[in-house]
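[1] Pasting the sequence and the predicted model now:
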Amino acid sequence: MYKDLVSEFKHIYREHGKTTIAARAEAEQAADRISQHGYKNIFFAGSGGSITTIMAFAEIIKRLSDIPAYWEEAAELMVSNYKQLNQDSLVVIMAKTGTMIETVQLSAYCKEHHIPCIGFVMIDDTPVANQVAYKVMLDVESSPIRYLTLYYFVFRLLYNHGDFPDYESFCASLEQLPEALCHVLDAYDETAQGFVERYHEEPFQLWIYSGLNQGEALKYAADIAEELFRQKTQIMNAAEFFHGCLEIADDDTNIILLKSEGPTRVLDERVERFLRKYASKKLVVIDTAQFELPGVDDAYRGYFSPVILNVCIEELITNYMIERTGKSAATRRYYGIVDY
């Protein structure tokens, strides 16, 4: 019934993965220059799908380093007058088009106020690309492969700061990730199709996450389910679930729990126990621990939960939803259509 996405994505992961790995020096050299210059804190900033992709890296830094790290909506960062944001900061922007007004204004703000800013961009010679102090190109075609460049950059910063001495070992696993993600495609393809068949007309979905998985939960709920398919959604932190949200959980509610592999997994497991007892009929659990990642050291796979989820949700579920519903970016009512 559905077109063959797996073969298409496997080809992209393998070919674009090789190109991205071969270009790792670009991200590393940017990290080295920034480390040499020095910084006292890091702000990851963006809007829409861009901020959701880089959220996890602020959390990773918090776990591995004493470097203060934050993620912020680009527009809010500019108007909030945070005392922590100054010339000793590093602002990290990810920009898909390089023309979105929030990131254009933020990169201009950083330039005007002499705040070091690095832009991870997919299109060169755009307002964002031309305004940032440091620039690294990202893969244009593949969302999972874009993660690789960000991993190289962030973990190189941590290595330079003395927080992650096993950087080269980590990179050896990172080189195996594109092929490992091909195994994720095979493992989840049928499940993704089943999800779409059962839930493509759900009026409401509750997405629950913890730890590094916040960005991927928000990306699908807001930037895909709501924006493309006009399904109403809510995202909820697993620890916060028991402070109000549990009262809307029942067998009539489609609930998607994204189980992490790191220290917050215990929070996900607590939610899962409750939901299997009281709201199991439309419960979907996506557990990144269920996927084999050949060649990836178990010591590092917890850092890769977001990219595994990206394959399952953004690559497979989203594209099958587009095919099943006939809705897509081309059928949006407001975004890019009306002035706001």
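    Ah, there it is.
[2] Please count neighbours and contacts with C-alpha atoms only from this point.
    Will do.
[3] any idea how far Tyr278 is from Pro144?
    Distance of Pro144 to Tyr278, given as CA to CA, to the nearest Å: 34 Å.
[4] which one of the two has more residues nearby?
    Between Pro144 and Tyr278, Pro144 has the larger neighbour count (other CA atoms under 10 Å), namely 22 against 13.
[5] List the contacts of that one.
    For Pro144, the contact set (CA atoms under 8 Å, 6 or more residues apart in numbering) comprises Tyr13, Val307, Ile308, Asn310, Val311.
[6] got those as CSV, with neighbour count, secondary structure and distance to Gln176 columns?
    Below are the contacts of Pro144 laid out as CSV (neighbours: other CA atoms under 10 Å; DSSP: H, G, I helix; E, B strand; the rest coil; distance: CA to CA, whole Å):
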residue, neighbour count, secondary structure, distance to Gln176
Tyr13, 23, helix, 11
Val307, 23, helix, 13
Ile308, 26, helix, 13
Asn310, 25, helix, 17
Val311, 23, helix, 15
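[7] Same list (these) but as TSV, adding distance to Tyr167.
    Formatted as TSV, the contacts of Pro144 follow (distance: CA to CA, whole Å):
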residue	distance to Tyr167
Tyr13	23
Val307	19
Ile308	21
Asn310	24
Val311	24
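[8] Next up, a structure to set beside the first:
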Amino acid sequence: MTELLKDILGQPAQFKKALAYHQGNQYSEIKKASDAIGKASQVLIIGIGASYTAGISIMHALKKHEVFCSLIDASELENMEIFPPNSIAMILSRSGKSIEIVKSADICKRHKIPTIAITNDTQSPLAQNVDIVVSAAVKFDHAVSISTYSSLILVGGLITTFKEYGKHMADIIQRLIGACDYIEKYQLEWQKRIELSIMKQEALPVFFLGRSESYASARAGRLLWAEVAKSQSSCFATGNFRHGPQEMLSKKCKIVIWLSDHYSLNNDIKLISDMIRVGTDVSVITSQKQIGPDVDTYIVPAVPEEFQAAFNCTPVQMMAEALSRKLGVDCDSFVFCNFIVTSEAGIQ
């Protein structure tokens, strides 16, 4: 078993650990971050790599709760000339040591912007240089971000929902723990199915499609294909895919699509039907019932949409790991990228 697969299978337990941590300290870190956001006119979400991808889900969650926000790649922050007044920055980083992330905290301080960090290392340079630190409270993954990616979404969801649901957080926590139990129950079955499916596949162009809360998962799929399988892929918002990129559809194309519980469900089911009709290999990840008897469907637990992307990325994590073994590449090691990028020059 690869170290990556161990991290994937251990993800539900890490989620429970994070939830227990925040429940145990009476959500003190969560409340402090939530209160600070409530006083700001805009939230600048800052991340890079997997953390930037997690920011897509957090941005969707904040907007759902009527918080104006922007998502900024940390490597582009220093090129911003205008910082909106009364803003607050939410900086996402598993290590808190990446060079662009450390510089982001400095830039925000220089512009007198209050800062919140969601990070796994509460003693990191980032954590030491922000106003509020919220722990992701999971152990570090072996290499590729698994729990350290999805826990940012989990904790970001807690911060986003706290103001509205603070008195009912115990109920939300229990629902999330139930979702962890569900993943633990079905993940070995998914892994066996994926193993058989991947080993039968040819080397195909792969497209990841997601909408709203699941667009982050589509972006995560593309990143996993690069980091884990060392292979090419593309990702699109599902609606955007229909404006040109669908010309790539053929029998030599693989689509992984997430269905949203809340947005354009029937339209996307029709899209799936049409893609299968033209011979495309389609896998569907959804919390809805089985889409059809002949559709490769992975049913994930239904949770509030602020948390959905933390749970519905598990099947594609397994797909990337299985593909790496088929292609004979080492998913447990980086070839050109350091575990923590501390320089802005070169490929290592």
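    Perfect, thanks for sending it. This is a predicted model, so every value here is computed, not measured.
[9] wait, what's in contact with Ala238 of the first structure?
    Counting by CA under 8 Å, 6+ apart, Ala238 of the first structure makes contact with Ile208, Tyr209, Ser210, Leu267, Asp268, Val271.
[10] tell me the contacts of the residue positioned nearest the centre of the first structure?
    The structure's the first structure has its C-alpha centroid closest to Thr53; by CA atoms, centre = their mean the separation is 2.7 Å. The contact partners of Thr53 of the first structure, taken as CA under 8 Å, 6+ apart, are Tyr147, Gly215, Glu216, Lys219.
[11] Any idea how many residues pack against the second one?
    Think Gly215 of the first structure. Gly215 of the first structure, neighbours per other CA under 10 Å, totals 24.
[12] Show residues contacting the helix or strand hosting it.
    Element membership for Gly215 of the first structure, per DSSP states H and E: helix 214-218. The contact list for helix 214-218 of the first structure (CA under 8 Å, 6+ apart) reads 51-56, 207-209, 235, 237, 258, 306, 309-310.
[13] what's the mean deviation for the helix or strand just after it versus the second structure?
    Using DSSP H and E, the helix or strand that directly follows helix 214-218 of the first structure along the chain is strand 232-237. Mean deviation of strand 232-237 of the first structure relative to the second structure after superposition (mean CA distance after the TM-score superposition for the first structure): 0.7 Å.
[14] Now do the buried residues in strand 232-237 of the first structure.
    For strand 232-237 of the first structure, a neighbour-count test (16 or more other CA atoms under 10 Å) marks Thr233, Gln234, Ile235, Met236, Asn237 as buried.
[15] out of the contacts of Thr53 of the first structure, which one sits closest to Arg63 of the first structure?
    Arg63 of the first structure has its nearest neighbour among the contacts of Thr53 of the first structure in Gly215, at 16.6 Å by CA to CA.
[16] What separation is there between that closest one and Asp32 of the first structure?
    Counting by CA to CA, the separation of Gly215 of the first structure from Asp32 of the first structure is 27 Å.
[17] Kindly report the same for Glu141 of the first structure.
    Taking CA to CA as the measure, Glu141 of the first structure falls 27 Å from Asp32 of the first structure.
[18] Tell me which of these two has more neighbours.
    Asp32 (18 against 12).
[19] Please look at Phe208 of the second structure and Cys235 and confirm they touch.
    Yes: with contacts counted by CA atoms under 8 Å, Phe208 of the second structure reaches Cys235, the gap being 4.5 Å.
[20] hey, what's in contact with both of these two?
    Residues touching both Phe208 of the second structure and Cys235 (CA under 8 Å, 6+ apart): Ala218, Arg219, Gly221, Arg222.
[21] With neighbour count and distance to Thr161 of the second structure as added columns, please give those residues in CSV.
    Converted to CSV, these look like this (neighbours: other CA atoms under 10 Å; distance: CA to CA, whole Å):
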residue, neighbour count, distance to Thr161 of the second structure
Ala218, 28, 23
Arg219, 22, 23
Gly221, 27, 26
Arg222, 23, 28
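[22] wait, which of the residues you listed is closest to Asp131 of the second structure?
    The closest of those to Asp131 of the second structure turns out to be Arg219 (CA to CA; 29.4 Å).
[23] any idea how far that closest one lies from Gln288 of the second structure?
    Applying CA to CA, the value for Arg219 of the second structure to Gln288 of the second structure is 21 Å.
[24] May I ask which of the contacts of Ala238 of the first structure has the most neighbours?
    The most neighbours, when the contacts of Ala238 of the first structure are compared by other CA under 10 Å, belong to Tyr209, which has 28 neighbours.
[25] To which residue of the first structure is Met90 of the second structure aligned?
    With TM-score structural alignment as the criterion, Met90 of the second structure lines up with Val92 in the first structure.
[26] Please report the distance of its match from Ala221 of the first structure.
    Noted for Val92 of the first structure: a distance of 24 Å to Ala221 of the first structure, by CA to CA.
[27] Can you tell me how far the closest residue to Tyr182 of the second structure other than its chain neighbours is from Lys97 of the second structure?
    Once flanking residues are discounted, Tyr182 of the second structure sits nearest to Pro301: 6.6 Å by CA to CA, 6 or more residues apart in numbering. To Lys97 of the second structure, Pro301 of the second structure is 33 Å away according to CA to CA.
[28] same for the lengthiest helix in the second structure, what does it pack against?
    The longest helix of the second structure (DSSP state H) is helix 169-200. If contacts are counted by 3 or more CA pairs under 8 Å, 6 or more residues apart in numbering; DSSP states H and E, helix 169-200 of the second structure sits against helix 11-24, helix 314-327.
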